[in-house]
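1. Mind folding the following:
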Amino acid sequence: MTRRRTPRNSVIRLTTGNAARTLNHPLARREPVLALDFGATSVLVTTNGPVTADDLKFARQLAREAHRFARSVERSFYGLPDGQGVAA
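-> The predicted model follows:
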């Protein structure tokens, strides 16, 4: 990850569990929407109008970091550094 340019002034923590899910809504005539649902709380990620190069850059960064997050969860779940093993 790159270093932040501005300090954080707030943090919202949303934890996963059996109520957490993600949904992609690739709308044909509107901006795409990514929904992150955490039970009663939902976060929608979308663009601010027609898709731009900055939007594409952010989407690729989001996908890369989500993949890294998934690998970290897998390693923790399986308990092995390479993420290859059997769940306890």
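
2. From here on, just use CA atoms for contacts and neighbour counts.
-> Noted.

3. where's Ala87, which helix or strand?
-> For Ala87, there is no helix or strand it lies in under DSSP states H and E.

4. Would you map the strands across the chain?
-> 20-25, 33-38, 41-46 (DSSP state E).

5. now, of those strands, which is deepest in the fold?
-> Greatest average neighbour count among the strands of the chain goes to strand 33-38 (a mean of 16), per mean count of other Cα atoms under 10 Å.

6. to compare against the first, here's another:
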Amino acid sequence: MITINTAEGAVAENHSYQLRTPVLIIRFGTTQVQIATAQADRVTAAEVEFARQLAREANDFARSVERTFRGRRSA
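-> Below is the predicted model of the structure:
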């Protein structure tokens, strides 16, 4: 297991290209994670499903973080 904590300066970026599949980059200071399809010129149904799952879980994470942030601000 690798744990990378978000902090100021953490960045998530989607890079779309005309001649290859997209690349998602998540950067934490000097550590960077790139998520890409197995092949640069095609996308499988499994990769589409993974991208959808990733989006759902990232959205849930964002809502949980926002809820926690709002709860602490009003406390």
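
7. ok, back up a step: compare the strands of the first structure and give me the one nearest Val11 of the first structure.
-> strand 41-46 (13.9 Å; Cα to Cα).

8. which residues in the second structure does that closest one align to?
-> Alignment of strand 41-46 of the first structure against the second structure: residues 31-36, by TM-score structural alignment.

9. would you turn the strands of the first structure into a markdown table with distance to Ala53 of the first structure?
-> Below are those laid out as a markdown table (distance: least, Cα to Cα, whole Å):
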| stretch | distance to Ala53 of the first structure |
| --- | --- |
| strand 20-25 | 20 |
| strand 33-38 | 17 |
| strand 41-46 | 14 |
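
10. Would you tell me which of the ones you listed gets closest to Leu80 of the first structure?
-> strand 20-25 (24.8 Å).
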